[in-house]
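[1] Just a sequence and a predicted model for now, questions to come.
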Amino acid sequence: MKYSTFSFWFLCKILVSLLSFSIQTSQANPHENFLQCFSKHINNNNNTSIVKLIHTPNDPSYISVLNSTIQNLRFASPSTPKPLVIITPSNTSHVQACVLCSKKYGLQIRTRSGGHDFEGASYVSKVPFVILDMRNLRSITVDVDTKTAWVEAGATIGELYYRIAEKNGNLSFPAGYCRTVGVGGHFSGGGYGALFRKYGLAADNIIDAHLVNADGEFLDRKSMGEDLFWAIRGGGGASFGIILAWKIRLVAVPSKVTMFSVSKNLEMNETVKIYNKWQNIAYKFEKDLLLFVSFMTINSTDSQGKYKTTIQASFSSIFLGRVESLLTLMQKKFPELGIERKDCLEKSWIETVVYFDGFSSGDTPESLLNTTFQQNVFFKVKLDYVKKPVPEVVMVKLLEKLYEEDVGVGFLMMYPYGGKMDEISESAIPFPHRAGFMYKILYLSAWEKEGESEKHMNWVRSAYNFMSPYVSQNPRATYLNYRDLDLGTNNEKGPISYSQASVWGKKYFSMNFKRLVNVKTKVDPNPDSDPNPGPRPGPDLGPPLDPGLDTSSYSNLGLGTWTLTRPQTSDPKPDLSSDLDLVPDPDLAPNPDPTPNLGQTPDLVPGLNLSQPQTPAHDLRLGPRHGIRPRTEPQPWPRP
C-alpha cells in the first residue's frame, strides 16, 4: 500500500515526537509502539486535522488540551499523573484504532467527554494511559416529528438544550444544569436535573446507543443486546466500551416556566423548622414542581476588618407552569415559606436553562454554546440518601458544623425525589434509587489555596460520618455521577474479590451490582484476562466472575475493567498487521429501520479490558457564579 501525503506527514510528526523522548534501552516503549500503530490504522483523509488528532507531551497543544476541561484543581497539580498521549478523534475509525492499539500494547484508556468527574477519573490513572478526548465528536441531530435526537458523546448538555430548543421550544430532555458537562459520561451514570421528577433520569430516556467495543467493533442496541444496553444506562459507560452517541427520547416542556429562589437568614431553630416541613412534603409534591434546599457559608469581613462566617439558607424551585398556579400551590402546601409574586420569575424553558446555569439575566440562549468554563477551585464532595426524616436536633448540629474552622466554603444541598422516580422500577436500569427515597444530601467543601486539601476534605468526611445514623443503611446509598473514592477503589492493595467490591458496588447500584457483574461474567469468564493489573480509580465494575462462585482463589480481580460483547459476524476483525483501513464513521442520523429485535442474543466473546472510558459526569456546578464563593452581585441559587 502506498502512503498518502497525509500518512507521510503524519508519520513524520510521529517520528519527530518520538525522537524527543528519552529512550534508555533499544527496545521501543509501549507508547511509541502505540503511536506507530495508531498512525498506521487511522482512517482520516483531512491533511489539516493532524494537530487536532494526536497530542504528545512535546506538542505545544498537549498542556492546553489536557487542562481544557479539568474542573477540580485537586487533579491539576504537577504531581498528577499525565497521559502518554491524548487522542482527539473526529470519526469512529480513530476511536477503533485507539482501542485496538491500546489493547495491543497494554495501555489503559481514559475517555473524556466533559471532564467533570469529581475524582478526575476521566483524565488520571496510576498506570500508563492514553486519554481519548471526545471533543470533536459533538454533532446533534434533532427529529421533531419523532421527538427523538442523536447526540454524540463529546457534545455538552448546553449544546444539546440549545439545538433542541432551536427546533422546537416546547421540547427538551431531562438532564443536568451545567452547560459544560459532557453527555457521554453524564448519561451513562444516570443524569438528573430539573425535569427528573417529571420524566426520570437522562438514562431513563435513552432508546439506543452507538459504542466501540473492546474488539474495535461498532455496536448499536440491536447488535450489543439488551444486557449490555441495560448496563451502559446508569452503570457507567466506563465499564463497557467507548460510547460514541446516544439516541434519546425528547420530552414536552411548557411555553412558560416559573422559578424562585428565596434566602432565609432566620434564627437557626426557625430555619430548621421550615426545613423540617420541606423534608416531609417536597418528595410528595406533584411532578411539575421541584423544590430544593441549600445551606452555604458566606465568608466576609466586618467593618473592623474581622473575619466572619454566616450561613445562608436558600429554598429554590422550578415549576412547569405559570406563576399563578405555583403561588396557589405554595400557599396551600407550604405557606411557611412565604412565597410572593415578587419572588417569582416566569420565563421560557430555554431561558430557564440559561438562568439555572448562572448567567446574568441579559444572556441569551447562545451562551449555552460556550464550552470553555473551568473551575478555579479545589473541592471534595460526598453524597447521602435519606429514607426517613432527619430529626430537627440533628439538622441543627449538622448546620453548626458549617461554622467549624476548617470548612472553608461549606455547602449542603438537599434535593427531593418522588414523582416519576417512584414509578420506575429500581432494576429498570442500573441506577437503583427510586421509591422509598425522600431526598439526597450533598456535602461539599471548596477552597482556593493549594496545600490545604486534607483539612477541607476532612471536614466533608466529618459531616458525612456525623450523618451515618440518619441516612440510608445497608447499603448506605450513593450515586455514580458523584464518584467518591473514599468508599473504595480498585486493586489499590492487590487483588480484590467480588465480596470486597460489593462494599462500594452496592452503595452505587444496590442489588443491580450483581446483575452488572453477571453481564461481565457472560462476556468474559476468564478472571486473569486483565493485562494491566494495578491501581484503578474505581468505581468501575471490574473483572468477569460469577457472584455465586468462591472468589477467594481468584488471583487477579482488579475491579477496574470490563470485557465487552460483540455479535458473531462473518466479517473479519481489523488486522493490526495489515495495511487495511478501519471501517468508516457510521451515520449518526436516526435509524429508519423498525424497532430492533430485542430478543436477539449476540454471541459473547472475550475482548479488551478497558479502564474507565466515558467516566460518568456529575450534575453539580461549582465556581464563583454557582454558589461556591460569595460575590457582591445577586446570586442565582446553587446548582443541584
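    Sure thing, it's come through.
[2] C-alpha from now on. contacts and neighbour counts both.
    Fine.
[3] Strands of the stretch 151-300 of the chain, start to end?
    171-172, 206-212, 218-219, 242-249, 251-252, 257-264, 289-301 (DSSP state E, counting those that start in this stretch).
[4] Might you report the residue contacts of the nearest residue in space to residue 137 that is not next to it in sequence?
    In this structure, residue 137 finds its nearest non-sequential neighbour in residue 154, 5.0 Å apart by Cα to Cα, 6 or more residues apart in numbering. By Cα atoms under 8 Å, 6 or more residues apart in numbering, residue 154 lies in contact with 113-114, 133-138, 182-184.
[5] re earlier: okay, the strands of the stretch 151-300 of the chain, which one's buried deepest?
    strand 242-249 (a mean of 25; mean count of other Cα atoms under 10 Å).
[6] between it and strand 206-212, how big is the angle?
    For strand 242-249 against strand 206-212, the angle by axes from the mean of the first three to the mean of the last three Cα atoms, to 10 degrees is 160 degrees.
[7] which other helices and strands contact strand 242-249?
    strand 148-152, helix 183-189, strand 206-212 (3 or more Cα pairs under 8 Å, 6 or more residues apart in numbering; DSSP states H and E).
[8] got the contact list for it?
    92, 95, 111, 137, 147-153, 173, 184, 205-213, 237, 588, 590, 613-614.
[9] what about 6 Å?
    148-153, 205-212, 613 (Cα atoms under 6 Å, 6 or more residues apart in numbering).
[10] got another, please set it beside the one above:
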Amino acid sequence: MNEVVFVLFLVLLIVSVSDAKITKPNVENFLQCLRSRTSPKNPITEVLYTHDNSTFVSSYVSYTNNKRCSNPKDTKLIAIVAAKHESHVQATVVCAKSNGIQIRIRSGGHDFEGFSYISSVPFVILDMHNFRSITADVSSKKAWVQAGATLGELNTKIADASKTLAFPGGFWSTLGAGGHISGGGYGNLIRKYGISVDHVIDAQLVDANGKILNRASMGEDLFWSIRGGDGASFGVILAWKINLVAVPETLTVFKVTKTLRQEATDVLYKWQLVSSKLPEELFLRAIPEIAEGAKSGEKTIAVKFYAQFLGPAAQLVPIINKNLPELGLKREDCYEMSWLNTTTFWMNFPVGTPTSVLLKRTSGPPRAFYKCKSDYVKEPIPKEGMEKIWKTMLKFNNAFMEWNPYGGVMDRIPANATAFPHRKGNLFKILYCASWNDAKATDANLSLMKELYDVAEPYVSSNPREAFLNYRDMDIGSNPSGKTNINIEEAKIYGSKYFLGNFKRLMETKTKYDPDNFFRYEQSIPPIHAM
C-alpha cells in the first residue's frame, strides 16, 4: 500500500467509524484492522506487541510502576501499541472504536491505580513512551514536549539551552509529560509559578474520531478541559507547548530532620502556620515518615524538611530562622547549586550526583506494592490530631506522608482558570503512601491505609473531601470500566473531589467532543447523558 493510498484509507476509515455504535468487542477484527494499516515509512506492525511476542512482557512491565496493579499475563490485554508516529495513534483509536475495544493510554507509568495498564474488559495499551521529542526555544522562552518524554529529559533539554530557564513540573525525573501535565502536575516552583497546566499554551491531541487537533482546531472548551481535567477522558495527548519560567543561576536547597524526641510535632505544627506565608521563592516541604527509634527494633516518626530557595544561602538562612527558628537551620545545612542539580537533590540522590541520572527512563519491572491517597488542608492540624496520625502510621512497616505547602501565586489564580481547581484557601496538600514487598501483605496494608485516611478526616477539607487527580485513588469512587453509559451519580462522587465546581463544565465538554464515551475508564469524565 503506497503512502497516498494509505492516507486515503485512513481518512475513509476515520469517517466511517465516527458514528459507530459498537457494543461487542471484536478482537480479531481489531488486530486485523491494525495490521492492515501499514505504510512504507511508518509500519504499525513494528510497534504492535501481542502475547505471542517474546518481548511482550518486558514491554508491559518496563512502564508499570505499581506491582499491586501490574499483570502482564492479563488475558483481557489484547495488545500493546508502542506508537512511534501520529498515524499509529490514529489507527489505534480508529480500530479500537470501530471494534468495541477500550484503550488505556500510558505515557510514563507513574499511575497509582494502574488505570493506564489494567482493565476489567478487553483493552489495548497505547504506550506513548516513544513520543519523546523536545524542542526548546530560549529566545521565546517556549518549548514543545511530546507526551512520552520524561521530566528528566525535559529538564535536561532546557538546561542545555539555558541555565536560567525551567518548567514548573514535578519532582520525579521518570514522570511522563503527557499524563503529568494533563493532571495538573506540580513541583517545587508551585508557590512562585503555579503548576504545569498554568504554563501550557498549545497542545496536540488525537480525538475520538482519530483526528489530530491543536488549540485552534479543538476550541477553548476542550483546551481548558485537558489542562488539569484529565486528558485521557477526551483524547490522546501527543504533545504540549509550554512557557518556560525564569530561575536564577544559583539556587539553595537543604534537608533537616527532626524526630519525635527532637520535638518534630512542635516544629511541624509551627510549619503549618508559616509555610504557606513564606516568600514565594521558597518551597519548604515536610515529610513525616517511619524511622528507626533509639532502641533496636523500635520505630518512631521522623519529619524531614526539604527546602528550595530561588536565591543564595545567605538570603535563605535568615528567612528560615526568622519564621521557623524551631528548625535550627545552619548555614552548613545548605547547598548552593544550579536548577538542574536541584532536581537530583529532590530525588534523594547524594549532592554532586551527575545529572545524567535524570535521563534514566525506567527502573525495570515494578519492585514494590504500594497504595497512596491525598488530602487538602485548610486549617492547621492540632497537635493532638498529629499524634493520632503518628500512632496510626506506626502500625505500618513502611509508610510516609508528604506535606506540600501552597500559598504564593496559587492564592491568586482563579479556581476556574484551568480545569485544575485546588487553588486559594489551601495551606498544604497531603500525600499518604505505604509500600510493601510481599503480596500477602496487601490486604493488611490497604486496611491500614483506610484507617490512616479515616483518622485524618476531621482535620482536612470536607464537603467534598478534596483529592488530587494525579494521585489516583479508587477508594474515593469509581465506575465500571466496561460500561459505555456510566452512572453520573457515581461519577459525581469522585468528580466533585477531583474537580470541585469545574466538574459540570468538564462533563459538558465531554458530551460535545466524545458523546459516545469512547475514552473511558474507572474514573473518567462522563458525558451528561450517561445513565
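    Now that the structure is in, tell me what you want to look at. What you see is a predicted model, and the numbers here were worked out from it, not measured in a lab.
[11] so what number do they get for TM-score?
    Superposed pair, TM-score by TM-score structural alignment, normalised by the length of the second structure: 0.92. Supporting alignment: 511 aligned residues with a Cα RMSD of 2.3 Å.
[12] circling back: can I get the helices and strands packed on strand 242-249 of the first structure in JSON lines with distance to residue 196 of the first structure?
    Converted to JSON lines, those look like this (distance: least, Cα to Cα, whole Å):
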{"stretch": "strand 148-152", "distance to residue 196 of the first structure": "18"}
{"stretch": "helix 183-189", "distance to residue 196 of the first structure": "13"}
{"stretch": "strand 206-212", "distance to residue 196 of the first structure": "14"}
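[13] Looking at the ones you listed, which is nearest to residue 335 of the first structure?
    helix 183-189 (35.9 Å; Cα to Cα).
[14] what span of the second structure lines up against the closest one?
    Aligned using TM-score structural alignment, helix 183-189 of the first structure spans residues 177-183 in the second structure.
[15] dump the residue contacts of whatever residue of the second structure lines up with residue 260 of the first structure.
    Residue correspondence to the second structure (TM-score structural alignment): residue 260 of the first structure is matched to residue 254. For residue 254 of the second structure, the contacting residues are 306-307, 333-334, by Cα under 6 Å, 6+ apart.
[16] how about a cut-off of 7 Å?
    Taking Cα atoms under 7 Å, 6 or more residues apart in numbering, we find residue 254 of the second structure in contact with 306-308, 333-335.
[17] Same question for residue 510 of the first structure.
    Residue 510 of the first structure neighbours (Cα under 7 Å, 6+ apart): 432, 475.
[18] swap in residue 286 of the first structure?
    residue 419.
[19] From residue 205 of the second structure, how far out is the residue mapped onto it from the second structure?
    Counting by TM-score structural alignment, residue 286 of the first structure corresponds to residue 279 in the second structure. Going from residue 279 of the second structure to residue 205 of the second structure by Cα to Cα, to the nearest Å gives 37 Å.
[20] Check residue 512 of the second structure too.
    15 Å.
[21] do the same with residue 24 of the second structure
    27 Å.
[22] do residue 368 of the second structure as well
    Counting by Cα to Cα - residue 368 of the second structure and residue 205 of the second structure are separated by 33 Å.
[23] do residue 519 of the second structure as well
    The value you get for residue 519 of the second structure to residue 205 of the second structure, if Cα to Cα is used, is 13 Å.
[24] what does residue 458 of the second structure give?
    For residue 458 of the second structure relative to residue 205 of the second structure (Cα to Cα), the value is 41 Å.
[25] Residue 164 of the second structure maps to what in the first structure?
    Under TM-score structural alignment, residue 164 of the second structure pairs with residue 170 in the first structure.
[26] Go ahead and confirm its match touches residue 255.
    Yes. Under the criterion of Cα atoms under 7 Å, residue 170 of the first structure makes contact with residue 255 at 6.1 Å.
[27] What lines up with residue 528 of the second structure in the first structure?
    Taking TM-score structural alignment, residue 528 of the second structure has residue 544 as its aligned residue in the first structure.
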